[in-house]
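Novice: coords below, sequence missing:
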């Protein structure tokens, strides 16, 4: 039986059609804690002091030209190796967010080349995403070759031989860090009861409408154990034995011409029926709930960010009923809030759990205290008497602007940053 620990993990799905589709899923699932640390991995090749100095000196250049270099890199690499297109989110590629995220990561690596400990969180986040997509050691040389060539081709004569040589050594060091980190993740996944590596076929056992925008898909494995488009969603629940999962997917509508409708979320809503088969990777991720602690927990979410929070809440009431829990959620209105009845039932049956639900739009039939608690958006300063608890741990999930505001508000009220944990949807640039 799997350890009773809930944390966000990446679970990748693949549709069983003539042209298979893959989706990445960030789960808050019950799995053995498979965190890896690059500090404890196999020895890596160290840079000389001169190489470190050269790489660090290029950080301002990367801050200015990094996006141009990375955009050129993706175009070059995917042109030379079209088989790798399946590893990347085409929507993020088209919007430029993936290039911006990688450019920021490369700059951060250069700026911290003499202090790799500062990159621990970034390595954990990126390494878990790599593992969810099945990234292999033999793919790193392809990335390195095209990255170095892009630096030279974009910067021209400014990219001198010493700079290219130093970056070649720096890239090899970084590749070693990730290869060792991901090797640990794969080994831990295989050793976890119910865990696996690679792809495993699951069947959509049930499809449940949770709100006007969100549908839950219940996934169960088929006896037997291609990638088109990776996507990552949160597991909103999993069985105690870890052999079935639930993902709750928001149908992303188009927002003007700049942001088209979500390709995969719309496909799932409209074309994936009960009985369909998907291929799923083992869950990975670093967004963890410390189930051993007795400290209070405050779960704060916005929109579809409610999904991993409900999974964490379910674990807390079953496996840590002594802990005080405050569940804070913001939604546009009752029609789009998922799993309202489930949340109300948990609050009613567990006196240690309280809730604060914020609606921006109130329907005539909705009553304060029953359907929602506050109107408007979450303003922590106005509810601090309910959410500022001694030694509490805070978990945030939702759109990046939402989490940035909540993080800043909590820190302004004196909550230590190490007690604030967040899960990010999409590409991260900061």
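Specialist: That came through fine. Since we're looking at a predicted model, the values are computed, not measured. Numbering: from 1, shown residues only.
Novice: from here on, contacts and neighbour counts on C-alpha atoms
Specialist: Noted.
Novice: what sits against residue 250?
Specialist: Residue 250 is in contact with 213-215, 265, 304, counting by C-alpha atoms under 8 Å, 6 or more residues apart in numbering.
Novice: farthest-separated two in these?
Specialist: Spatially, the most separated pair among the contacts of residue 250 is 265 and 304, at 12.3 Å (C-alpha to C-alpha).
Novice: what do these two both touch?
Specialist: Common contact partners of residue 265 and residue 304 (C-alpha under 8 Å, 6+ apart): 249-250.
Novice: before we move on, the earlier item: can you say which of the contacts of residue 250 are buried?
Specialist: 213-215, 265, 304 (16 or more other C-alpha atoms under 10 Å).
Novice: could these go into CSV alongside secondary structure and distance to residue 383?
Specialist: Shown next, in CSV, are those (DSSP: H, G, I helix; E, B strand; the rest coil; distance: C-alpha to C-alpha, whole Å):
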residue, secondary structure, distance to residue 383
213, coil, 28
214, strand, 28
215, strand, 31
265, helix, 34
304, helix, 22
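Novice: Name the nearest of these relative to residue 155.
Specialist: After measuring the buried ones among the contacts of residue 250 against residue 155 - C-alpha to C-alpha - the closest member comes out as residue 265, at 39.1 Å.
Novice: Structure two is appended below for comparative analysis:
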């Protein structure tokens, strides 16, 4: 527990963090990677280059300061970020290093304004928050290892087959190299894939949603090939162009909190933009396998029919699920406020996944239409703390 004096000091730094937070986190990452370049094997280089990770961390530090007197308010965010950390292989020994360089960055940016009292208060607060993350993540690693076929950190998988789903999306069916079964997971969760790309100094990790219903033999991820010149496209281009059937990939255990609510009677609305369809396919296939009688509306947005993945599979599922309404929307007729008002049952659980701008429009429109935050579930592709922007 933090003393009232520490809480008051942390609270007093909120305006400073609001103004200088991103500058502090930018300096933090620069100094951290100078001293510990090996950590570049964990962090997403593209998010670093674009400043997304710096902004996400600044948002997280600011939220911690705002809620320092009631840290239970940020527990859902702690759990969500912990899922990301476990998927990346973050370990307890990483936390003291991060704390050291975060305090160093605060001092470097704020100068004399970062008094010994402020630095001491933030050291104490960081210790409490770090302990919370370490505890949550330790439990997750333990649970992953306990599952049948489970493991912690990374494990070798073989690419059993590759299937092209659209002009830009290819599915990879992944089988454990040791021939063990794959563990159960919740529909909507993701795995991390870690690769060593020829010519690149550090390993790269990307997280991909599992795109089919859980089974004992394989995972399926469905990867969009990004532009060759996009910093975030290196891994996807490597997977599409260089990884072949029979090759090995390092894979983490399933993680994530964007999962299908187990409510037998409540209607469901799925709204997917582009490659955001991947976790929703896992959810839909699971409902079909369970012969669910729930009313389901599925709205899929894509640039053109050639860019729309899984349309034939969804139509096939629709034949077996008469309670499924499926609509596709392209550039010439995009999902708009009228469509959402007409198609979304206001009593339904709504699952949204896709590009940031698409999600922000859909979610804000749903809220404006009177659908509660408790009904809307979403997955945002990017650093976990970026989720705050869509809420």
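Specialist: Cool, got the structure. Model, not experiment: these values are computed from the prediction.
Novice: Structure 1: which residue goes with residue 128 of structure 2?
Specialist: Aligning on TM-score structural alignment places residue 128 of structure 2 opposite residue 173 in structure 1.
Novice: That match and residue 51 touch, don't they?
Specialist: No: Residue 173 of structure 1 is not in contact with residue 51 according to C-alpha atoms under 8 Å; the separation is 11.5 Å.
Novice: contacts for stretch 318-336 of structure 1?
Specialist: Stretch 318-336 of structure 1 has contacts (C-alpha under 8 Å, 6+ apart) with 4, 211-214, 291, 294-303, 306, 313, 316, 337, 352-363, 366, 371, 377-378, 386-387.
Novice: What are the buried residues along that stretch?
Specialist: Neighbour counts using 16+ other C-alpha under 10 Å place 320, 323-334, 336 of stretch 318-336 of structure 1 among the buried residues.
Novice: All the helices of structure 2, residue numbers only.
Specialist: Using DSSP state H, the helices of structure 2 run over 4-12, 14-35, 45-50, 52-66, 75-88, 94-110, 116-146, 234-241, 277-289, 311-320, 337-343, 356-368.
Novice: And residue 382 of structure 1, what's its match in structure 2?
Specialist: Mapped onto structure 2 by TM-score structural alignment, residue 382 of structure 1 lines up with residue 339.
Novice: what about the counterpart of residue 84 of structure 1 in structure 2, neighbour count?
Specialist: Correspondence of residue 84 of structure 1 to structure 2, assessed by TM-score structural alignment: residue 39. When neighbours are counted by other C-alpha atoms under 10 Å, residue 39 of structure 2 registers 15.
Novice: Relative to residue 58 of structure 2, how far out is the nearest residue to residue 39 of structure 2 once chain neighbours are set aside?
Specialist: Using C-alpha to C-alpha, 6 or more residues apart in numbering and skipping the chain neighbours, the partner closest in space to residue 39 of structure 2 is residue 33 (6.8 Å). Note on residue 33 of structure 2: its distance to residue 58 of structure 2, by C-alpha to C-alpha, to the nearest Å, is 17 Å.
Novice: Of these two, which one has the most company?
Specialist: Shown here are residue 33 of structure 2 and residue 58; by other C-alpha under 10 Å, residue 58 has more neighbours (22 against 13).
Novice: Just tell me what the more buried one corresponds to in structure 1.
Specialist: So, by TM-score structural alignment, residue 58 of structure 2 is matched to residue 103.
Novice: Quick check: its match touching residue 64?
Specialist: No: applying C-alpha under 8 Å as the test, residue 103 of structure 1 and residue 64 come out as separate, 10.1 Å apart.
Novice: most neighbours per residue, which of the helices of structure 2?
Specialist: Most buried of the helices of structure 2, by mean neighbour count (mean count of other C-alpha atoms under 10 Å): helix 277-289, with a mean of 23.
Novice: Residue 100 of structure 1 contacts residue 429, doesn't it?
Specialist: Yes: using C-alpha under 8 Å, residue 100 of structure 1 makes contact with residue 429 at a distance of 6.2 Å.
Novice: Contacts only, for residue 162 of structure 2.
Specialist: Residue 162 of structure 2 sits next to 170-173, 244-245 when contact means C-alpha under 8 Å, 6+ apart.
Novice: Recalculate using a threshold of 7 Å.
Specialist: 170-173, 245 (C-alpha atoms under 7 Å, 6 or more residues apart in numbering).
Novice: try residue 332 of structure 2
Specialist: So residue 332 of structure 2 contacts nothing (C-alpha under 7 Å, 6+ apart).
Novice: cool, residue 397 of structure 1 as well?
Specialist: With contact taken as C-alpha under 7 Å, 6+ apart, residue 397 of structure 1 is in contact with 300-302, 305, 403, 422-424.
Novice: any idea how far residue 225 of structure 2 is from the aligned residue in structure 2 for residue 269 of structure 1?
Specialist: Counting by TM-score structural alignment, residue 269 of structure 1 corresponds to residue 240 in structure 2. Noted for residue 240 of structure 2: a distance of 7 Å to residue 225 of structure 2, by C-alpha to C-alpha.
Novice: Could you check how far the residue of structure 2 most remote from its centre is from residue 124 of structure 2?
Specialist: Seen from the C-alpha centroid of structure 2, the residue lying at the greatest distance (C-alpha atoms, centre = their mean) is residue 112, 37.6 Å away. Distance from residue 112 of structure 2 to residue 124 of structure 2, counting by C-alpha to C-alpha: 20 Å.
Novice: Also residue 166 of structure 2?
Specialist: According to C-alpha to C-alpha, residue 166 of structure 2 and residue 124 of structure 2 sit 51 Å apart.
Novice: what does residue 315 of structure 2 give?
Specialist: Distance from residue 315 of structure 2 to residue 124 of structure 2, by C-alpha to C-alpha: 56 Å.
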